[in-house]
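J.: Just the structure for this:
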Amino acid sequence: MTGQDGSYLAESLLSQGWAVHGLARHAPAHPHINEGETLVEGVQYHVGDLSRPDEVGSILKSVQPDLVFNLGGISSVYQSWQQPYETALVSGASVVSMLEATWQLQQESGKEIRFLQASSAELFGEAKSTPQNEMTPISPVSPYGAAKAFAHHAVSVYRGRGMFAASAILYNHESLRRPAKFVTRKITAGAAAIAAGKLDKLSLGNLSAVRDWGWAPDFVDAMERILNAPEAMDFVVATGVSHSVQDFVEAAFAAVGIEDWRAVVEVDDSLARPSDAAEMRGDITKISSELGWQPSMDFESLVAAMVRNDQSLLQDDQAPQF
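T.: Below you'll find the model as predicted:
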């Protein structure tokens, strides 16, 4: 709940009058800005570990929820290559334990409990066609994608059991709360630091990777719509427009007035992933037609907003370290 999506979701639900309970990995007292941790006043936080089924199940039982959003897990594809087993456990197996705990709670209480899984476009790693939609074959190319694929299938299994279980197949999405370990935040913070004379060079990996980048608050709105839909289904959540990492770099440096970004950016092959997905671009026909959802922010505006935020943090001496 302290993460990028969790904090925006908490703010939205609280504004609608919901009582909001959130899971945190440690006692939420001092949020770490550059680790993407944000505390939201009004949330009742519970300290717990997704890899411990009894712990999570106990929290669910004490809360007696109406809606369950699972946004947790290892959130970095790069990190999943460093910690493949932990990724399988936290982003895959833990989802099954949470689904089962929710199902058992629903059976005991006799009331419907709706469950939403934050799935990922990394399911489609070896996609043979672009854009991808809900019928695109699942073919992950990373431990992260494989864990998400297992969880995605588990949601379908519990839906077949009679539970309202849905997946939001999320494409890349960014915001001012994106942790510094992500390449997008590294780019915007780096551009701000170079423009301010605080950094000489920015080292990046694969600049040719192509992704569909959206605005995190828009994606939170999509997840709420999916959980409030008449029927439990899976939906692709994206913008339908793709850009390369190089495009992201160009937009970030343009936002700080640096045209010749090549003079201050170097490519370090050691930062590249062992295997990377092909072009990721989502087809949002289904969610647009059935739930009326559309993204509100374009690519250039998104990047510029992140850069301005990093410039502000730099002035307040809260910028991430390189």
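
J.: Could you use CA atoms for every contact and neighbour count after this?
T.: OK.

J.: Could you name the helices and strands sitting against the helix or strand hosting residue 314?
T.: Per DSSP states H and E: residue 314 is located in helix 299-315. Contacts defined by 3 or more Cα pairs under 8 Å, 6 or more residues apart in numbering; DSSP states H and E place helix 299-315 against helix 183-195, strand 214-215, helix 245-255.

J.: got the angle between the first one and helix 299-315?
T.: By that I understand helix 183-195. 60 degrees (axes from the mean of the first three to the mean of the last three Cα atoms, to 10 degrees).

J.: hang on, the earlier thing: export the helices and strands packed on helix 299-315 to CSV and tack on mean neighbour count and distance to residue 38?
T.: Shown next, in CSV, are these (neighbours: other Cα atoms under 10 Å; distance: least, Cα to Cα, whole Å):
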stretch, mean neighbour count, distance to residue 38
helix 183-195, 24, 16
strand 214-215, 24, 17
helix 245-255, 22, 24
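
J.: Going along the chain, name the strands of the protein.
T.: Per DSSP state E, the chain carries strands over the ranges 21-24, 44-47, 67-70, 114-120, 165-170, 173-174, 202-204, 210-211, 214-215, 235-237, 243-244, 265-267.

J.: Go through the helices and strands packed on helix 299-315 and name the closest to residue 78.
T.: Residue 78 sits nearest to helix 183-195 of all those, at 9.8 Å, using Cα to Cα.

J.: wait, isn't residue 96 in contact with residue 153?
T.: No - shown here, residue 96 and residue 153 do not form a contact pair, counting by Cα atoms under 8 Å, at 9.7 Å.

J.: the more surrounded of the two?
T.: residue 96 (20 against 15; other Cα atoms under 10 Å).

J.: Leaving out chain neighbours, which residue sits closest to the more buried one?
T.: Nearest in space to residue 96, with sequence neighbours left out and distances taken as Cα to Cα, 6 or more residues apart in numbering, is residue 154 at 6.2 Å.

J.: this one next, for a side-by-side:
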Amino acid sequence: MTVAFITGVAGQDGTLLAEQLVGEGVDVHGMVLPSDDRSLVADRLPPGVTLHVGDLADHDGVARLLRETEPDEVYNLGGISSVAFSWQQPALTGAVSGLGAVHVFEAAWALQESSGRQVRVVQASSAEIFGQPERTPQDERTAVRPISPYGAAKAYAHQMAAVFRSRGMHVATCILYNHESPLRPETFVTRKITAAAARIGRDRSGVLTLGDMSVRRDWGWAPDYVDAMVRAVRHDVPDDFVIATGVTHSVEEFVATAMAAAGVDDWHRHVAVDESLVRPADAGVQVGDARRAHEVLGWSPTVSFDEIVARMVRHDVEIAGGAA
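T.: The predicted structure is shown next:
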């Protein structure tokens, strides 16, 4: 039986990945932080996932967990997940999302050396590594030049994956563009929007406060992106893969689509802009060229932008106790 180890199993991608792997009959182990409520996390995950307490910043602890679980596949999804938070805690972001990834690579390499069998790793990279991109759309050859602490930490991890790959280790990276599902917490702007749309659609009142609504992003369906990571780690040759839809939409378009799905026609009067929510520096137009993933991994996105937003709104309408 294949054994998989997932860091960040409590998050959106970790939860979806656990569901996919358990469905395939994989023995899944997941790492949660000491501060996580393990009972709550376990309730969200499919039966059969074994949880382990650990921290990416703890080099020895990560190594111990991989020795104990002896995985065939390691999915490094853990780390600081918010660009906005990374501006508040840049050093912590670097320690967890940057150096923490190297701790995973080192632990996997040590296990491979001691066991004499291959240990495959996939690093969840990010479009934020491109910062203000030199070209649009971006592909695997686009220059890495981050402009946020989050992007810088992810860039370090991304480049260290290539270093370990050159050492003979099977380390793939998936450069993930924005990907959403109802599992996103409301600290993410997309879920903040759909949750507010559901409440406004129910009550016909309320205001959604946002920052820069002109920002454009390439949004996809999170289960598709998780599937891409599984394909990448299992491909014969480890490499870098951009995972994206190739289509951009603005935050304003996301709002309009969510409000329409919630039955709100006059959405403009329910939205306010707060300049304090604008980031110190925001990445340029992020749109990915995923042709390599299509050709090499056989991967393609399966859900349209409108349907992604509609699914999230329907979920939040159910939570709000209304109908849309």
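
J.: if we can go back for a sec, quick one, which of the helices and strands packed on helix 299-315 of structure 1 gets closest to residue 229 of structure 1.
T.: Closest among those, using Cα to Cα: strand 214-215, at 21.5 Å.

J.: Just tell me the aligned range of the closest one in structure 2.
T.: Using TM-score structural alignment, the residues of structure 2 aligned to strand 214-215 of structure 1 are 220-221.

J.: centre of the chain versus that stretch, how much separation?
T.: Distance of stretch 220-221 of structure 2 from the chain centroid (Cα atoms, centre = their mean, to the nearest Å) equals 11 Å.

J.: Map the residue nearest to residue 96 of structure 1 onto structure 2.
T.: Aligned partner of residue 154 of structure 1 by TM-score structural alignment: residue 160.

J.: Surely its match is in contact with residue 104?
T.: No - contact criterion Cα under 8 Å: residue 160 of structure 2 and residue 104 do not qualify, at 11.0 Å.

J.: Compare neighbour counts for these two and give me the winner.
T.: residue 104 (24 against 19).

J.: Next up, the contacts around that one.
T.: 56, 59, 62, 63, 76 (Cα atoms under 8 Å, 6 or more residues apart in numbering).

J.: Which of those residues are retained in structure 1?
T.: Shared with structure 1 under both residues aligned by TM-score structural alignment, their matches' Cα atoms under 8 Å, the contacts from the contacts of residue 104 of structure 2 are 59, 62, 63.

J.: Show only the entries of these found in helices.
T.: For those, membership in helices holds for 59, 62, 63, with DSSP state H as the criterion.

J.: Matching the second one against structure 1, which residue comes up?
T.: For residue 62 of structure 2, the equivalent position in structure 1 is taken to be residue 56, counting by TM-score structural alignment.

J.: In contact with that match, which residues are there?
T.: For residue 56 of structure 1, the contact set (Cα under 8 Å, 6+ apart) comprises 48, 49, 50, 98.

J.: Recalculate using a threshold of 10 Å.
T.: 23, 46, 47, 48, 49, 50, 62, 94, 97, 98, 101 (Cα atoms under 10 Å, 6 or more residues apart in numbering).

J.: Tell me which two in those are the farthest apart.
T.: The widest separation within the contacts of residue 56 of structure 1 (Cα to Cα) is 18.5 Å, between 62 and 94.

J.: re earlier: PyMOL command for the buried members of the contacts of residue 104 of structure 2?
T.: Of the contacts of residue 104 of structure 2, the buried ones go into a single PyMOL selection, burial set by 16 or more other Cα atoms under 10 Å:
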select buried, resi 56+59+62+63+76
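
J.: Now distance to residue 21 of structure 2 too, for the contacts of residue 104 of structure 2, in a markdown table please.
T.: A markdown table is the format used below for the contacts of residue 104 of structure 2 (distance: Cα to Cα, whole Å):
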| residue | distance to residue 21 of structure 2 |
| --- | --- |
| 56 | 22 |
| 59 | 26 |
| 62 | 21 |
| 63 | 22 |
| 76 | 15 |
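
J.: ok, the contacts of residue 104 of structure 2 vs residue 9 of structure 2, which is closest?
T.: residue 76 (9.2 Å).

J.: Near the closest residue to residue 204 of structure 2 other than its chain neighbours, how many other residues are there?
T.: Nearest residue to residue 204 of structure 2, sequence neighbours excluded (Cα to Cα, 6+ apart): residue 264, at 7.8 Å. Using other Cα under 10 Å, residue 264 of structure 2 has 20 neighbouring residues.

J.: now residue 271 of structure 2
T.: Neighbours of residue 271 of structure 2 using other Cα under 10 Å come to 17.

J.: Over to residue 89 of structure 2?
T.: Other residues close to residue 89 of structure 2 by other Cα under 10 Å number 14.

J.: ok now do the residue mapped onto residue 135 of structure 2 from structure 1, which residues does it touch?
T.: By TM-score structural alignment, residue 135 of structure 2 lines up with residue 129 in structure 1. By Cα under 10 Å, 6+ apart, the contact list for residue 129 of structure 1 reads 136, 137, 278, 279, 280, 281.

J.: which residues in structure 2 form helices?
T.: 12-23, 38-44, 59-69, 83-88, 90-93, 100-115, 149-166, 189-203, 222-234, 251-261, 291-292, 305-320.

J.: Need these in JSON lines (columns: distance to residue 121 of structure 2).
T.: Shown next, in JSON lines, are these (distance: least, Cα to Cα, whole Å):
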{"stretch": "helix 12-23", "distance to residue 121 of structure 2": "14"}
{"stretch": "helix 38-44", "distance to residue 121 of structure 2": "23"}
{"stretch": "helix 59-69", "distance to residue 121 of structure 2": "12"}
{"stretch": "helix 83-88", "distance to residue 121 of structure 2": "24"}
{"stretch": "helix 90-93", "distance to residue 121 of structure 2": "21"}
{"stretch": "helix 100-115", "distance to residue 121 of structure 2": "8"}
{"stretch": "helix 149-166", "distance to residue 121 of structure 2": "9"}
{"stretch": "helix 189-203", "distance to residue 121 of structure 2": "29"}
{"stretch": "helix 222-234", "distance to residue 121 of structure 2": "6"}
{"stretch": "helix 251-261", "distance to residue 121 of structure 2": "33"}
{"stretch": "helix 291-292", "distance to residue 121 of structure 2": "19"}
{"stretch": "helix 305-320", "distance to residue 121 of structure 2": "29"}
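
J.: Tell me which of those sits nearest to residue 128 of structure 2.
T.: Here helix 149-166 is closest among the helices of structure 2 (Cα to Cα), at 4.7 Å.

J.: if we can go back for a sec, okay, residue 62 and residue 94 of structure 1: which has more neighbours?
T.: Neighbour count, other Cα under 10 Å: between residue 62 of structure 1 and residue 94, residue 94 has more, with 23 against 9.
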